[in-house]
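Asks: got a structure for you, letters missing:
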């Protein structure tokens, strides 16, 4: 049978192809005849007697038995393999179809099972509701019967003769009404469902709604039928729960809970609503009734918030922003909890009096050789163990004047001050300053007279000089211990340690190690690879790895503790100096580190302190009145500033440099530090320097590769220093260059005008006689008439006879003409002088 399947051909056929005509009709009435071709497929019919296909092939290919009808290049094995693959594919298709049919039956059974379970559950809910309703009706019937019985008893008591008939009538009237629900036949589920459709019709739902959508919602289900969209399962559950609560008598509104609301000095409206567990819109409405048009994102003061809280029936508790710091443990230690701790000794003295060398001899190390310029520029904290086993913590403070604040911090955390004075020198300015710091801190002092091994050493002179500052040593019948030592030979070191130990025993230094740690920041820096690092001295408690702490405006978690030997430790006891890693930022030297219970509290305290410090700086920088602002602007108008950016290795050095820069200058010039920080010079520093046109000063730090490249491209000057002397001197010289040069006048001669000549085209020429000194053409002149200065200017010409000359000496005559001035008269005197500019320097 051909593939046309008995249909009439479109055209006359003549072989495999035959053209024909087909008429096309269009919607608007046009018709068109088009030519078409019908391509017929050739059907191969096996000849009678041909070899049948092998068993299992299903007669799918007639070419296997007849090699002549097989495609060229196909062998018997290849043909057999192809037929096998074909049969396997057909078998897989049959298996897949059967498996899909089984899966579909299982899914249909699962859907039916779920529908049955849902229907059974709904039927149980309806039965439970009917039971609850019947129970409620029964209770109501019993109450009515009790009421009727009491009324009958009362009526019988009042009128015995007439009580029987009304009572019977009451019973007759009550009986059918009360017994009807119980005596009638029980309605089926279908009847109850039909009865429930009336309520759904009243709500706009279609008839036949079973309150439940079963199975998967398809497009046909959504568009067909009268049901439309059905109620969701959640809506049905809410309806059933509401009906159950109503039947059980739980529909009453819950009693409002009164809360204690903590309110700070200012609070946002939305936050106040959250703390009261009220809607923010309701809080805004209350505020609007109070004539306050605010939104939920605006802040209100504590008084207004208290009124709102009372309006809602809650209790207000006023708190301050500073209350966040109450979590810091400030409870006094009990006497039985205190234990002995090592003394903290601070080494103080003038520059190059041997403080660090003395400490090196005590701890058998060599620190001074590593210091730039041989001077100490950081506070070093070390712990030394004496031969007797006692431990002493030493703080080595710098002696240069720029580190006054660092020495002040050292005196604040110390127990004993060792004042080092060189025996070959006298009491110097920084020595006096150290004495004042020790007196202000109220700590005992031990005088160590160093360099006693030198030939010109004179310890007696040192003791005598100390008397001028109210320091009376023991050898001069005083109370201050003094020890003659030599850091080079080791003389007197044992006596010095013994004096420190004795003084510590007198002080009875104790601390409680079993409490939250409290420590003082000795130094802080920003280390590449480790981040912010703070050197702290534990004053109370025990600082352990993993503790959460707050220090100044920063907080953190102790990631590692490193002692003065560079070793990692798990804890630090009182009077132990350690480096702390894990800070959120670099704290200021002198800040107090306190351990707090949780990270949230540490964040809150740090944020509060940062905000308070920012407000304080803003208040200090703002002028209070317009007069003060105008006075400040007028004073600053004539002041020339030298702006710089300072980056240092540690926080203490940065603060000391800034303080030294503030002291440079006078009423005309001053140094202004635009920005200072800790750590390497970065791209942000270079960008700030370029925008401001200022140099960057690096103290013991360098710029990274990116910052160096950026500085070279933008022309930003980078200056590196390792000794603070050189830094201060260079900045002072640079600031001195901004001073206006001082102009000095030198008198060089006098000339008297003998006659005045009028020359056409030139003007008045004075014929003069140089009476004193010399007259120079480049000098300045003043015209004196009756010893009064009439004019000051310069010479236009200086001639002797007809020649122009540079100068004319005393006793000679010459001709002079003034620049742009011709009021010359005989007997006038010309004063001749020279000006000299002298550079000024800041002191």
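Replies: Looks like it came in fine. The shown structure was predicted, so the numbers you read here are calculated from the model rather than taken from an experiment.

Asks: can we go C-alpha only for contacts and neighbour counts from here?
Replies: Noted.

Asks: report how many residues lie close to residue 560.
Replies: 17 (other CA atoms under 10 Å).

Asks: what's near enough to touch it?
Replies: The contact partners of residue 560, taken as CA atoms under 8 Å, 6 or more residues apart in numbering, are 545, 568-570, 580-582.

Asks: same thing with residue 401?
Replies: Counting by CA under 8 Å, 6+ apart, residue 401 has contacts residue 430.

Asks: distance of it from residue 434?
Replies: Using CA to CA, to the nearest Å, residue 401 is found at 10 Å from residue 434.

Asks: scan the contacts of residue 560 and report the most crowded one.
Replies: residue 580 (23 neighbours).

Asks: just to be sure, that one is in a strand?
Replies: Yes - assignment of residue 580 by DSSP: H, G, I helix; E, B strand; the rest coil places it within a strand.

Asks: does it touch residue 562 like I think?
Replies: Yes - the pair residue 580 and residue 562 qualifies as a contact (CA atoms under 8 Å) at a distance of 6.9 Å.

Asks: number of nearby residues for residue 375?
Replies: Residue 375: 21 neighbours (other CA under 10 Å).

Asks: what do you get for residue 453?
Replies: 17.

Asks: now swap in the one 4 residues further on and tell me
Replies: Counted with other CA under 10 Å, the neighbours of residue 457 add up to 17.

Asks: against residue 487, how distant is it?
Replies: For residue 457 relative to residue 487 (CA to CA), the value is 14 Å.

Asks: also residue 537?
Replies: For residue 537, the distance to residue 487 - CA to CA - is 26 Å.

Asks: so those two - more neighbours on which side?
Replies: Comparing residue 537 with residue 487 by other CA under 10 Å, the one with more neighbours is residue 537, at 28 against 21.

Asks: A further structure is provided below for comparison with the first:
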């Protein structure tokens, strides 16, 4: 439960608390199970469950509650609880041994097509850019290189290749949280763009230094000075102008300026004095994860502290396992990986989520327990549910608003792609249409996916996954809709189109003509008959009419030319117009004729 909710509940009824003795005080973690909470405050689980029911929260003995909820319940029993102090990982690491210099972690970021992947391609002497669908990086990868510094020392540098397309904003944010330095790539022929500004803001929020790589300087239209001027407007002032932002002119395609860029990276890294303890148990973050047909559940881990070893017992969020083997970005098997090193590991019980924390622990049993505890925190019960609307209330609101729903089953090749798909769904949500993700997971489309889609009437959206011929036939037989994509642009555009087709169209007024009233022939309860001169466009029988400056709207019920009934009257001619009822219209009034047209809603 949040602090705001706690404040709202700060007027907890303490009259039940005995004032004869001081309150008993105990320490509790951020999340505690009902069983453990009952044991700590010397009550039975049944008493805790009953007390929570009084507040309208239904729980079982195996479920958990958050600290603030436990605090309120404990007060009702005359017990004060305080939060347990969590020792920072860095402090714990320092206590286990001296800190040593570690490999710097660099994120390469910037606007789409400004040359991020080409830069890494040149540095790593690989062909990443050519191998990606649509010519863009689809999800985060981590790579490490060896580089000889100016002093002749062989140094390692780790790169996070962070996608530039706006759909990957959540991945870029995670990249910014992991990195020590950001290389902001800006094309010399294109300048500052929306994602350039976004990266600058991310860096400022996270207090991460930026090195600007002004790319494509080999092009005739390149203008590095213009780029510097534009960047200075956002607080990135070049060092040569008296600022503190290093800027290096490069051509990632031809390799110009790359040596100077990497020398600057090492210089900035040295100024940051990056340190870690390789002697302690490993702590790292999941950069990417997927289920490999041959290797099973795998995850790319960026080791941030300690040393991860083959055979280590690990917990990764709600997943646990024993490291069966580790590989670097070139597929070479490793026995150990120190701070700042990215490695792919196998041996996990399931595919972990991108961004989850890995910790090496003493035993597999401990790893399994920690994973179970973490899983419980995902379904923590809290008194804040009192503030939430019930299911029936929400259902009634949907019915009252006649809100439509689009149920989605998301399948992706890796967890990073899945996260991006969810981000797109959130971005494209509109009040008139409830976009509901009923299932989302890594892996190919399965028979159970098709069965669920058929039962719920859901749309299956797959990104870089397979659908075998048997399942395709099954889907067709059961009228299950499946969309498969290889490029994120296509997925976004199709979702926009699907949503636009579901939403009711927009009704717009299209003006078709103007006319001036020449004479009023009749005006009574049944009808108003006038003579008009058509000034522009045309008048149509059945079209709507507005009388200028009178806030009067009506319609044409009859249209005559020389006593003949006609369907339209064009500009330059005169016509008799019939209107329903007694309309306040006079000679010289200007009439505007229009029709109502349906237009597809654009998202």
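Replies: Done, it's in. Note that the structure is a prediction, hence the values are computed from the model and not measured.

Asks: and residue 214 of structure 2, which helix or strand is it part of?
Replies: Here residue 214 of structure 2, judged by DSSP states H and E, is contained in strand 210-215.

Asks: how far apart are that strand and its match in structure 1?
Replies: Averaged over the aligned pairs, strand 210-215 of structure 2 sits 1.6 Å from structure 1 after superposition, using mean CA distance after the TM-score superposition for structure 1.

Asks: so that strand matches what in structure 1?
Replies: Strand 210-215 of structure 2 corresponds to residues 445-450 of structure 1 when matched by TM-score structural alignment.

Asks: equivalent analysis for stretch 320-331 of structure 2, please.
Replies: Stretch 320-331 of structure 2 maps onto residues 555-566 of structure 1, going by TM-score structural alignment.

Asks: and the matching stretch, how far out from the chain middle?
Replies: 22 Å (CA atoms, centre = their mean, to the nearest Å).

Asks: report the buried residues of that stretch.
Replies: 555-558, 560-564 (16 or more other CA atoms under 10 Å).

Asks: same question, stretch 346-362 of structure 1
Replies: Quick answer for stretch 346-362 of structure 1 (16+ other CA under 10 Å): 346-351, 353-362.

Asks: what about the aligned residue in structure 1 for residue 478 of structure 2, how many neighbours?
Replies: In structure 1, the residue matched to residue 478 of structure 2 (TM-score structural alignment) is residue 714. Here the number of neighbours of residue 714 of structure 1 (other CA under 10 Å) works out to 14.

Asks: same question, the one 5 residues further on
Replies: Applying the criterion other CA under 10 Å, we find 13 residues in the vicinity of residue 719 of structure 1.

Asks: what strand or helix carries it?
Replies: strand 718-721.

Asks: now do residue 438 of structure 1
Replies: Counting by DSSP H and E, residue 438 of structure 1 is found in helix 429-441.

Asks: who touches that helix?
Replies: 348-351, 399-401, 407-408, 411-412, 417, 419, 421, 444-445, 469.

Asks: mean deviation of it from structure 2?
Replies: Looks like 1.8 Å for helix 429-441 of structure 1 (mean CA distance after the TM-score superposition for structure 1).

Asks: what angle separates that helix from strand 445-450?
Replies: Interaxial angle, helix 429-441 of structure 1 versus strand 445-450 (axes from the mean of the first three to the mean of the last three CA atoms, to 10 degrees): 160 degrees.

Asks: buried stuff in helix 429-441 of structure 1?
Replies: 430-435, 437-438, 441.

Asks: also stretch 130-146 of structure 1?
Replies: Neighbour-count burial for stretch 130-146 of structure 1 [16+ other CA under 10 Å]: 138, 141.

Asks: kindly report the same for stretch 233-242 of structure 2.
Replies: Result for stretch 233-242 of structure 2 [16+ other CA under 10 Å]: buried residues 236-238.

Asks: in structure 1, what residues pair with it?
Replies: Under TM-score structural alignment, the match for stretch 233-242 of structure 2 is residues 468-477.

Asks: on that earlier part again, common neighbours of residue 457 and residue 487 of structure 1, please.
Replies: residue 451.

Asks: helix or strand for the closest residue to residue 476 of structure 1 other than its chain neighbours, which one?
Replies: Leaving aside its chain neighbours, residue 476 of structure 1 sits nearest to residue 463 (7.9 Å; criterion: CA to CA, 6 or more residues apart in numbering). Residue 463 of structure 1 belongs to helix 459-467 when assigned by DSSP H and E.

Asks: next, the mean deviation of that helix compared to structure 2.
Replies: So helix 459-467 of structure 1 averages 1.7 Å relative to structure 2 (mean CA distance after the TM-score superposition for structure 1).

Asks: other SSEs contacting the next helix or strand after that helix?
Replies: Note on helix 459-467 of structure 1: by DSSP H and E, the next helix or strand toward the C-terminus is strand 481-484. Applying 3 or more CA pairs under 8 Å, 6 or more residues apart in numbering; DSSP states H and E, one finds that strand 481-484 of structure 1 contacts strand 445-450, helix 493-507.

Asks: tell me the spacing between residue 428 of structure 2 and residue 410 of structure 2.
Replies: Distance from residue 428 of structure 2 to residue 410 of structure 2, by CA to CA: 15 Å.

Asks: ok, the two, which is more surrounded?
Replies: Just comparing residue 428 of structure 2 and residue 410: by other CA under 10 Å the higher neighbour count belongs to residue 410, 23 against 15.

Asks: need the contact list for the residue opposite the more buried one in structure 1 once aligned.
Replies: Residue 410 of structure 2 maps onto residue 646 in structure 1, with residues paired by TM-score structural alignment. Going by CA under 8 Å, 6+ apart, residue 646 of structure 1 touches 654, 657-658, 673, 675-677, 696-699.
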